[in-house]
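[1] I would like to see how this sequence folds:
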Amino acid sequence: MTDIMTSGSYGEVIEPATLKIERVLPGPIERVWDYLTKSDLRRQWLASGDMAKKAGSEFELTWRNDELTNPPGQRPEGFGEQHTAVCQLLEYDPPHILSYTFGKHGEVTFTLTPKGNEVLLTLVHRRMPDPGIMAMVGPGWHAHLDVLVAKMRGLKTVPFWDSWVKLKAEYAKRLPI
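    Alright, predicted model coming up:
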């Protein structure tokens, strides 16, 4: 297996308080959709939580980042073993568009576009309330998406927290924060 760390392109600010990140994943598109919407698959790369399929519905996401990779790496000071956020589903259009509030930290939209045997995942995180949120969310999405790519491609990941710490320093240089 090949190691993967910060393998994807970096997120970019596409308008104020808005970050966009893209990844290419192995298809079919329905498989990628399942990794976004099914709790048992989503918890492997992001957060667990059952998601309703109707716009306006609330649901909880629970992050347990220590469980994403083995070993997890050194958890930075200030982070607990888990974190939960209440989200609201904004758009649910299988298997192309998924959008929801990200707790109190803006809105996230995933768009899936078939590209032959692969799928282009475009993540746009909008309406981040302050630059400090972007400083955390940019490396967070990058590290989580790297885990998703590794899981879907059968690649070995490096410790999640080590990746996040390295990415946080890199995003601090790249983002207008």
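[2] from here on, contacts and neighbour counts on C-alpha atoms
    OK.
[3] Which stretches in the protein count as strands?
    3-4, 12-15, 18-26, 58-63, 83-93, 97-101, 107-115, 118-126, 156-157 (DSSP state E).
[4] Select, out of the ones you listed, the one closest to residue 41.
    strand 58-63 (12.8 Å; CA to CA).
[5] relative to strand 97-101, how tilted is that closest one?
    Counting by axes from the mean of the first three to the mean of the last three CA atoms, to 10 degrees, strand 58-63 lies at 90 degrees to strand 97-101.
[6] Grab the nearest non-local neighbour of the residue positioned nearest the centre of the chain.
    Nearest to the mean C-alpha position of the chain, counting by CA atoms, centre = their mean, stands residue 141 at 4.0 Å. Computed as CA to CA, 6 or more residues apart in numbering, the closest residue to residue 141 that is not its neighbour in sequence is residue 21, at 8.0 Å.
[7] Around that neighbour, count how many other residues there are.
    Look at residue 21: counted by other CA atoms under 10 Å, it has 21 neighbours.
[8] To compare with the earlier structure, here is another sequence to fold:
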Amino acid sequence: MDKYGKVGDDGTVSFRREFPNEVKEVWEYLIDPDKLGLWLASGEMTLQPGGKVKLIFQHRNLSSQEDPIPEKFKDKADGEVLEGEIIEMQQEQLLSFTWSGNSLVNFKLFRTKDLTQLYLTHTGLAKDRDTLIAVCAGWHTHLNILSDRLENMEPKGFWSVFNKLEAEYSDRLSLGIQL
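    Sure, this is the predicted structure:
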């Protein structure tokens, strides 16, 4: 399975991941504030359509490894707050919410044979190259951390992984590889 994100012509970024964990366990990492804070951001969600979403991104807290923030993100060193609204939720199947009002994030889960499938789509993004590369590298990094957490492993520092993936996505785009 290709772990790289895909970019649609409309600026949609999508990922597919497989986990050996049960759907219920993966779902808990999407909705439980403590578990969500281990791989994405701390905060809170009112888990019903129209419910509020408040995510506080503190990337340095996603791993115990020392990991300096890149210069271009120094303005976010103290964190970044994202607010949105739950659009749709189906227990252990679908979570959809606005992302700072401009875009929409969807998580879909389902079980096949021995694996839980997670489909992530982020729609309504600006179609410029830098945005799409950063969003792909960001989600890819967060999903790697989720995978590590589900396997009870300590994840690598967010920024070191993000920087590597940002360069890889840039190279893939420069080589004409469809993102």
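[9] where does the TM-score land?
    Once superposed, chain against chain, the TM-score is 0.89 (TM-score structural alignment, normalised by the length of structure 1); 171 aligned residues with a CA RMSD of 1.9 Å.
[10] before we move on, the earlier item: the residue nearest to residue 141 of structure 1 matches what in structure 2?
    Counting by TM-score structural alignment, residue 21 of structure 1 corresponds to residue 15 in structure 2.
[11] same deal with residue 101 of structure 1?
    Counting by TM-score structural alignment, residue 101 of structure 1 lines up with residue 98 in structure 2.
[12] next one: residue 139 of structure 1
    Looks like residue 139 of structure 1 aligns to residue 137 there (TM-score structural alignment).
[13] what sits against its match?
    Applying CA atoms under 8 Å, 6 or more residues apart in numbering to residue 137 of structure 2 gives the contacts 162, 163, 165, 166, 169.
[14] from memory the match of residue 101 of structure 1 sits against residue 84, does it?
    Yes: between residue 98 of structure 2 and residue 84 there is a contact at 4.8 Å, judged by CA atoms under 8 Å.
[15] Was I right to think residue 156 of structure 1 contacts residue 148?
    No: with contacts counted by CA under 8 Å, residue 156 of structure 1 stays clear of residue 148, the gap being 11.0 Å.
[16] ok, those two, which is more surrounded?
    Applying other CA under 10 Å to residue 156 of structure 1 and residue 148 shows that residue 148 carries more neighbours, namely 25 against 17.
[17] which one is the more buried one nearest to, not counting chain neighbours?
    That would be residue 45: by CA to CA, 6+ apart, it lies 5.2 Å from residue 148 of structure 1.
[18] how much space between the match of residue 139 of structure 1 and residue 36 of structure 2?
    19 Å (CA to CA, to the nearest Å).
[19] same check, this time on residue 122 of structure 2
    For residue 122 of structure 2, the distance to residue 36 of structure 2 - CA to CA - is 17 Å.
[20] more crowded one of those two?
    residue 122 (23 against 19).
[21] counterpart of residue 129 of structure 1 in structure 2?
    Superposed on structure 2 with TM-score structural alignment, residue 129 of structure 1 falls opposite residue 126.
[22] which residues touch that match?
    Contacts of residue 126 of structure 2 by CA under 8 Å, 6+ apart are 11, 132.
[23] distance of it from residue 84 of structure 2?
    Relative to residue 84 of structure 2, residue 126 of structure 2 is positioned 17 Å away (CA to CA).
[24] Just give me the neighbour total for residue 142 of structure 2.
    21.
[25] check contacts around it.
    With contact taken as CA under 8 Å, 6+ apart, residue 142 of structure 2 is in contact with 39, 40, 158.
[26] do residue 61 of structure 1 as well
    47, 48, 49, 50, 84, 85, 86, 87.
[27] wouldn't residue 155 of structure 2 be in contact with residue 143 here?
    No: taking CA under 8 Å as the definition, residue 155 of structure 2 is not a contact partner of residue 143, at 10.6 Å.
[28] so what sits against both of these two?
    Here residue 155 of structure 2 and residue 143 share no contacting residue, scored by CA under 8 Å, 6+ apart.
[29] in structure 2, which helix has the most residues?
    Longest among the helix segments of structure 2 by residue count, using DSSP state H, is helix 129-150.
[30] now it against strand 115-123, angle please.
    150 degrees.
[31] Which residues belonging to helix 129-150 of structure 2 are considered buried?
    Across helix 129-150 of structure 2, burial judged by 16 or more other CA atoms under 10 Å covers 132-147, 149-150.
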